[in-house]
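Peer 1: sequence plus the predicted model coming up.
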Amino acid sequence: MTDHKQDFGGLRSPDIFDVASNALRFLAVDAVERANSGHPGTPLAMAPVIYRLFTQFLRHDPAQPDWADRDRFVLSGGHASMLLYGALHLNGYDLTLEDLQQFRRYPSRCPGHPERGMTPGVEVTTGPLGQGVANAVGLALAERMAAEQFNVAQAPVVNHRTWVLCGDGDMMEGIVSEASSLAGHLRLEKLTILYDSNAVTLDGPSELSFNEEVAARYLAYGFRILRITDVDNFAQVDATLRMAMQTRGQPTLVIMNSHIGIGSPFHDDHRSHGAALGAEALLSTREQLQWVHPPFVVPDEAYARWRPDRDSGYSAWTQLCEDAAALDPHRWSEFERRVLNGELGKVPFEWPSFDDGAAISTRVALGQALRSAASVTPEIVGGAADVESSTETRLDTQVTWPTYEGRDIYFGVREHAMAAITNGIAAHGGFLPFASTFFVFSDYLKPALRLSSIMELHTLFIFTHDSIALGEDGTTHQPVEQLAGLRAMPGIVVLRPADARETAASVAFALGRDDGPTALVLSRQGLPVLSGTKTIDTTSLAGHRLRGGADVTLVATGSEVSLALSAAELLHESGVDAGVVSVPSLELLRERTVADRDALLGAAPRIAVEAASAFGWYEFVDAVIGMNRFGGSGPKDEVLEAFGFTPSQVSDSVQEILGGK
């Protein structure tokens, strides 16, 4: 073995050769090498911090990975996933060496980026940088809200922390700024961000694009700032993490100066970031870090260090639960239902009553239905990106420091963070969260909505001002392609109700659906309450016929349903027998059998009518009256007429289409 000449950045703490840290380092780099794909640099650098966090500070129990009062750890830089997988294995979670050897192979319990539900101990799916930080804010906020709702003085059954590890790339993402700003505003004292500042990104030194004073930024957000100058010095790591746990009245940012790829020939080099080290470099790394064991061989001493005889606190917590049940049976029963059993959104609520013909925007109907549901469903919480008065989503009182007792979360103008924080609240458990904004701004939050769908979270996304009919705000605020984009996303159900009654049914459906997010797309303008929706229920959301017709079937959603009915009357006067079918959700229609779809839509030519992109409709219809360009600024009626969405124009378009068949 060669003499160890490398100075490791001038940090020669003897802890750099610690068997526990190195066991994690080499599980990570060996798995990356076996896969010939992955990110070895961060695991080499951060292994000591993760070792100390998991064995000395994190409140968790590998035998009870879903313990409701466990501390949450989030790896925001999900590319460094072997750092987490290795720690979970070493700590005793149900993740074997064989699982680690299948890293990045399909199927595997160790995918390239951590995925919730696939690996025990993984709290959230973190892929795009920054999502994990915002998820962690949601987890920490949910803990504070749950503590307010469920704790009794003598038996605090909710009392845990949230830790998130991120890097320079995360810090460059706007979502991190959005989420951290809100975390500081809400004074989430049980949130600690561990920032690995190694001055390296995939393309090279971070100074190519990033030289800001992160500490100053976070001081402005209201965080406490702590520093670790040598991540291999256990005494310094322990003292700093202990100080983070003692912080009161503000969240904490721990800035850690590390050396990416430490011990390898690519020490402090971007080449260690995103590729296997290679056989020669890996041998050199073993020599430098004095690791004599073959790949995937962990000495007993390392396992012993990773699994100390340390009380997780789980047994004491179960006693607290017994005390809580005796002290406040009602509060305990709610905790048991919502947190322990995960029974969310199952309580029936009274749908608001609406009169035929009344002009009610579906956003207003949404507000009435949502508040009716919330009155009997205390787990419903959420808010808007500073447009609550427009999305009609106000429920109760504001969630804010120091009590967190309300149900309205004021996210501010932070659409992306709003959605990712909502994901964190849902992942925490005990709450059924919603987020709301104008539909065109769904583009600002779509990456987080996509992750909500990947995780199959029980979340509700409320989008109002749904079409060119919003009028004067013009092209920048008029959605055209957004419906097609959401409908193309696997796992989500998109509902665009035609009237107030369909809206109430959509709310009931969304609250009851627990295997993925639901998006409600709602009108700004008033829409007539249709006589044909009197007997609607949630099964009708896959489509229901409002008017029979043998010559043609107009298939429409949202505000275009009443338009289609008016056009059908004009067509009837001209001798064309037109039927009308409302299809609030194409996803639910797709779930029906072909025979059921054919029975609903009929054998006559089918023409979709929707003031949006036609993309995606041709699976169900023969022709589409839609939008193939952006809208324009003007009063609603002028804009609709300009783009062919008046009853007479739709009637003419239908006849033209039929004439060409």
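Peer 2: Noted; the coordinates are in hand.
Peer 1: okay, CA-based contacts and neighbour counts for the rest of this
Peer 2: Will do.
Peer 1: off-centre distance for stretch 25-37?
Peer 2: The chain centre lies 29 Å from the centre of stretch 25-37; the measure is Cα atoms, centre = their mean, to the nearest Å.
Peer 1: please read the previous query as pertaining to stretch 259-266.
Peer 2: Put simply, stretch 259-266 sits 33 Å off its chain's centre (Cα atoms, centre = their mean).
Peer 1: just confirm residue 172 contacts residue 209, I think it does.
Peer 2: No - the criterion here is Cα atoms under 8 Å, and residue 172 misses it with residue 209 at 9.0 Å.
Peer 1: of the two, which one has the most company?
Peer 2: residue 172 (16 against 11; other Cα atoms under 10 Å).
Peer 1: which non-adjacent residue is nearest the more buried one?
Peer 2: residue 210 (7.5 Å; Cα to Cα, 6 or more residues apart in numbering).
Peer 1: and here is the other one:
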Amino acid sequence: MSTTSTGSLGNQDLVAVNTIRALAADVVAKANSGHPGAPMGLAPAAHVLWTRFMQFNAKNPKWINRDRFVLSNGHACALQYIMLHLSGYAVSMDDLKQFRQVDSITPGHPENGVTPGIEVTTGPLGQGISNAVGLAIAQAHMGAVYNKDGFDLINNHTFVFVGDGCLQEGVASEACSLAGHLKLGNLIAIYDDNKITIDGDTAVSFTEDVEMRFRSYGWNVLHVEKGDVDFAAIEGAISEAKSNPSAPTIINLKTTIGFGSLKAGGHDVHGAPLKKDDIVQLKTKFGFNPEESFAVPSGTYDLYHKVAEKGAKIEAEWNDLFKAYSDKYPTEAAELQRRIDGRLPEGWEKALPTYTTSDPAVGSRKLSETTISKLAEILPELVGGSADLTGSNLTRWKGAEDFQHPSTGLGSYKGRYFRFGVREHGMTAICNGLAAYGGIIPFGATFLNFVSYAAGAVRLSALSHLRVLNVATHDSIGLGEDGPTHQPVETAAWLRAVPNLAFWRPADGNETSASYLVAILSQHTPSVLAFSRQNLPQLANSTIEKATKGAYVLEEVANADVTLISTGSEVPLCLEALQQLKEQGIKARLVSMPCMEVFNTQSREYKLSVIPSGAPVMSVEAYSTFGWGAYSHEHFGLKAWGASGPYDKVYAKFGLTPDGIAKRAAKVVDFYKKRGQPVFSPLISALDEISE
């Protein structure tokens, strides 16, 4: 075996580290795809962290007080899968051999819910470190709420590996800046400073002083110069980081990408398998049989088995502590257990407000504020905040305490309201981490237009099956004077195109309550709740129950000539258009569709009762009409950008008035009558019966 110095650690550790390096080469080579370089460079840090510091029980990957590990540079996931395998998680050697293969549990980047022990989905750079900030916030909050003298129940750390690419992404800057402000001493980042990205040496684009940058954020900054070989220095740095409770820590770990390879130190080893001759020399250098693949010495397995046994013992001791806590604080213990289990309080939905036509017309952002205020009283797990738009989003409930480090005098870690600052992308990525921690239902808020700034994190909410609520006010050209720069004409279309994401656009108070009801019940689906600035009347035939189906018939008529289908602030306009059409002798029915995605999950029978055959269907929405072809024959909306001016004048400019709607509906009726052909529901498709 190689005898490279390991400081105070023994030869057994060196063998284990070189085993990780050789496995990384084998895993990527067999797949003929992947990134061997970072796993080989980070092997010492991973080994030291997992064997000396990480607290976890591989047999119970969801233990609430486990330390969280996030691989922000997710392309290096061969390393994480190897660590999970060695540590006794349900990741077998055969799973390692199926790296990057269809339906394996070792996909090309870590995915939450696919592999035991993976906390968050990473790969899009910058997201993991931002998720880690959310995980750290979650621990700080849960610990502040439930820990008592002598009962330090929730005290885990969040460890994150992060690379040059992550630190170049803006979302990481947003999240790390906030983490420094919040003084998250439970967050420890290990920066793989190997000076290589896909384009080559970082000298071509990334020459900032990262350490100085993080000091300016308020982080504790440590440095390990010889991260390839100085295991003792790595251990010392992590130990020092854990001893600092008043600031997050970043350890600048100088490593050599692809350590041991013939291509070590260059970008060639970043994103391609090692060649066969390179793997032979690598294993020979490290004292392994070059003819063997996926080999793990018994001593390495023994070392990691002891780590696993220690972790199981730590959880058993925690369970004893929780039992004693339950005896002394039964109310708090029951609530904590309920939140860990993901159960909602009995009867919580009764807090949702209901409305009748006697209630005043108000903007749905105001209806959202009322709903949040009611829910905050009964759902202690509901936490959230706004991206510097609290007064516009109306998301802070009366009596809310801000989540702040106690030393600031601005709040405490018990606080449930977050001041995210002007950081939409960071906010949403942090909310993903909050949701992934468990026991928390997070929301973030901004204008609907600026959800686009957070697109990468929104997409990962959906891919990760995380219950994150995105409160998006000022939802259309109805915000008026701010003009096209703020008016989201295209945003709904891309949000509706994201799989496993519910986009809600309620038309009144009952639909607003329904949107929150379904969003909170949807444990594995994120939601975007779009609310108006302008006032909306309470609709005569709306109910929470009807709206929870995603779409329902608001106004019915026998033998209809046309069906109008609409969302949000355009539904009341359509109601007025119905009356004009009636005066013209045209029988029109109206469907309110607050959420296409939820409607799609209803039974075929129900969907065809809402959008039946027999008459043409025309959609009406103050957005791009893209995507409406699945539900309507004709589509009335915006063909380009909005305009700046009072909202009613802007609606009038584009014909989105009762007169304009009625005029177009009449043309649709005339067109289809002249065709003289049967009109089938747009829901009926030749591909309906094909199972993908």
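Peer 2: Structure received. Please read these numbers as outputs of a predicted model, since none were measured by experiment.
Peer 1: okay, now the residue nearest to residue 172 of the first structure: neighbour count?
Peer 2: Per other Cα under 10 Å, the neighbour tally for residue 210 of the first structure reads 16.
Peer 1: tell me if it really is in a strand.
Peer 2: No - counting by DSSP: H, G, I helix; E, B strand; the rest coil, residue 210 of the first structure is not part of a strand but coil.
Peer 1: tell me the counterpart of it in the second structure.
Peer 2: Matched by TM-score structural alignment, residue 210 of the first structure corresponds to residue 206 in the second structure.
Peer 1: and what of residue 656 of the first structure?
Peer 2: Match for residue 656 of the first structure (TM-score structural alignment): residue 667.
Peer 1: helix, strand, or coil at its match?
Peer 2: Following three-state DSSP, we place residue 667 of the second structure in the helix state.
Peer 1: what's the separation between it and residue 558 of the second structure?
Peer 2: Using Cα to Cα, to the nearest Å, residue 667 of the second structure is found at 20 Å from residue 558 of the second structure.
Peer 1: between the two, which one's more packed in?
Peer 2: Neighbour count, other Cα under 10 Å: between residue 667 of the second structure and residue 558, residue 667 has more, with 11 against 8.
Peer 1: what distance do you get for the more buried one to residue 618 of the second structure?
Peer 2: Distance of residue 667 of the second structure to residue 618 of the second structure, given as Cα to Cα: 11 Å.
Peer 1: can you check residue 286 of the second structure too?
Peer 2: 70 Å.
Peer 1: ok, now residue 17 of the second structure?
Peer 2: Taking Cα to Cα, one finds residue 17 of the second structure at 64 Å from residue 618 of the second structure.
Peer 1: and for residue 405 of the second structure?
Peer 2: Taking Cα to Cα, one finds residue 405 of the second structure at 53 Å from residue 618 of the second structure.
Peer 1: and residue 531 of the second structure, by the same measure?
Peer 2: For residue 531 of the second structure, the distance to residue 618 of the second structure equals 23 Å [Cα to Cα].
Peer 1: and those two? Which one has more around it.
Peer 2: A count of neighbours by other Cα under 10 Å puts residue 531 above the other of residue 531 of the second structure and residue 618, at 29 against 24.
Peer 1: just give the nearest non-adjacent residue to that one, would you?
Peer 2: With Cα to Cα, 6+ apart, the residue lying closest to residue 531 of the second structure is residue 473, at 4.5 Å.
Peer 1: got a list of what whatever residue of the first structure lines up with the one you found touches?
Peer 2: Under the alignment (TM-score structural alignment), residue 473 of the second structure maps onto residue 464 of the first structure. By Cα atoms under 8 Å, 6 or more residues apart in numbering, residue 464 of the first structure lies in contact with 363, 390-391, 436-439, 521-524.
Peer 1: so which of the residues you listed comes closest to residue 99 of the first structure?
Peer 2: residue 436 (39.8 Å; Cα to Cα).
Peer 1: just give the number of residues close to the closest one.
Peer 2: 29.
Peer 1: what's the answer for residue 284 of the first structure, then?
Peer 2: The local packing of residue 284 of the first structure (other Cα under 10 Å) involves 17 other residues.
Peer 1: tell me the residue in the second structure aligned with it.
Peer 2: Residue 284 of the first structure maps onto residue 281 in the second structure, by TM-score structural alignment.
Peer 1: what of residue 372 of the first structure?
Peer 2: Per TM-score structural alignment, residue 372 of the first structure is aligned with residue 374.
Peer 1: who touches that match in this structure?
Peer 2: Contacts for residue 374 of the second structure (Cα under 8 Å, 6+ apart) come out as 351-353.
Peer 1: let's see if you can find the most crowded of those.
Peer 2: With neighbours defined as other Cα under 10 Å, the most crowded of these is residue 352; it has 20 neighbours.
Peer 1: and for that one, nearest residue in space, chain neighbours not counted?
Peer 2: residue 513 (5.8 Å).
Peer 1: what's that neighbour aligned with over in the first structure?
Peer 2: Using TM-score structural alignment, the equivalent of residue 513 of the second structure in the first structure is residue 504.
Peer 1: which helix or strand contains its match?
Peer 2: Secondary structure from DSSP states H and E places residue 504 of the first structure in helix 500-512.
Peer 1: how much does that helix stray from the second structure?
Peer 2: Helix 500-512 of the first structure, aligned to the second structure and superposed, deviates on average by 1.3 Å (mean Cα distance after the TM-score superposition for the first structure).
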